[in-house]
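Student: Structure, please.
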Amino acid sequence: MSIKTILGYDIVPGVSEEEYEAWLFDVHAPDLLANPHLDKIVFNKVLRPVTQASGGTADVPEGLTFYRIAEMYYADEEAYQRYLAWFDENPLPKDRGPGGRTAFRFYLVTESTTVTR
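Tutor: The predicted structure is shown next:
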């Protein structure tokens, strides 16, 4: 069983995409990957929602936006708990963390099942 956290977020107003991207890949991702209990991160940049008007089947609530949906992978629930404990012992300095940059919309812990051909 694989555990994954899924985060949906926007950029805080006043932070440019260029500033955010530089911080995300040059500072934040390396800080997260310093934690030995995190296996990988997948950053999905949202291009657009799929709505009934654009040929899909879902309606997106007005005003609901996401800049990215991020996926963080862990070997199992115990690895996720060790990940949290590691950051309790090794907190990120406030100037390197997401505060003031990232507007989280949701943060979920999930059990992942992959289906392939």
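
Student: CA only for contacts and neighbour counts going forward, please
Tutor: OK.

Student: Kindly list the longest helix within the protein.
Tutor: Selection of the longest helix in the chain by residue count, based on DSSP state H, yields helix 77-89.

Student: Contact partners for the residue nearest to the spatial centre of the chain?
Tutor: In the chain, the C-alpha nearest the mean C-alpha coordinate belongs to residue 70, at 2.9 Å (CA atoms, centre = their mean). Residue 70 makes contact with 6-8, 41-44 under the criterion CA atoms under 8 Å, 6 or more residues apart in numbering.

Student: run this one through as well so I can compare:
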Amino acid sequence: MIKTILGYDIEPGVSAEDYERWLFEVHAPDLMANPHIDRIIFNKVLRPVTTTSGGAASVGASTMFYRIAEMHFADEASYADYLAWWEDHPIPAGRGPAGRTKFRFYVVAEPTVFER
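Tutor: All right, here's what the predicted structure looks like:
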């Protein structure tokens, strides 16, 4: 599995209520129409953390985000297919994140998972 991880804020002038409505009623369904994505996890950030578990280290000034989202893909080929799919099926103007989402970072990552 690989995933994209993106941190973002809401663009100034967009209310949280309008953003949430657009995100879950418009944007998430548009994204999930792409058959190459397995799932999306929307992590709404509640607060920053300034120290590690047990106080072993100080994080310093924490950065705050509105949300950190994850999009999961089976592998690199699936992610490449996901990107290519949008070339033939673009999100219509006015439905995408432009003017709503202020991206702070967007990376492709390979997770290593430890579970109980």
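
Student: rewinding a little: could you look up the next helix or strand downstream of the longest helix of the first structure?
Tutor: Secondary structure here is assigned by DSSP states H and E; on that basis, the next helix or strand after helix 77-89 of the first structure toward the C-terminus is strand 102-112.

Student: contacts for that following strand?
Tutor: Taking contacts as CA under 8 Å, 6+ apart, the residues outside strand 102-112 of the first structure that touch it are 1-12, 66.

Student: That strand vs the second structure, average distance?
Tutor: Averaged over the aligned pairs, strand 102-112 of the first structure sits 0.3 Å from the second structure after superposition, using mean CA distance after the TM-score superposition for the first structure.

Student: now the angle from that strand to helix 77-89?
Tutor: Orientation note: strand 102-112 of the first structure sits at an angle of 150 degrees relative to helix 77-89 (axes from the mean of the first three to the mean of the last three CA atoms, to 10 degrees).

Student: List the buried residues for strand 102-112 of the first structure?
Tutor: Residues of strand 102-112 of the first structure classed as buried under the neighbour-count rule (16 or more other CA atoms under 10 Å) are 102-104.

Student: repeat for stretch 12-27 of the second structure
Tutor: Of all the residues in stretch 12-27 of the second structure, those buried under the rule 16+ other CA under 10 Å are 19, 22-23, 27.

Student: leaving aside the residues next to it on the chain, what's closest to residue 73 of the first structure?
Tutor: Ranked by CA to CA, 6 or more residues apart in numbering and with sequence neighbours excluded, the top spatial neighbour of residue 73 of the first structure is residue 4, at 4.5 Å.

Student: Can you tell me the SS state at the one you found?
Tutor: Per DSSP: H, G, I helix; E, B strand; the rest coil, the local secondary structure of residue 4 of the first structure is strand.
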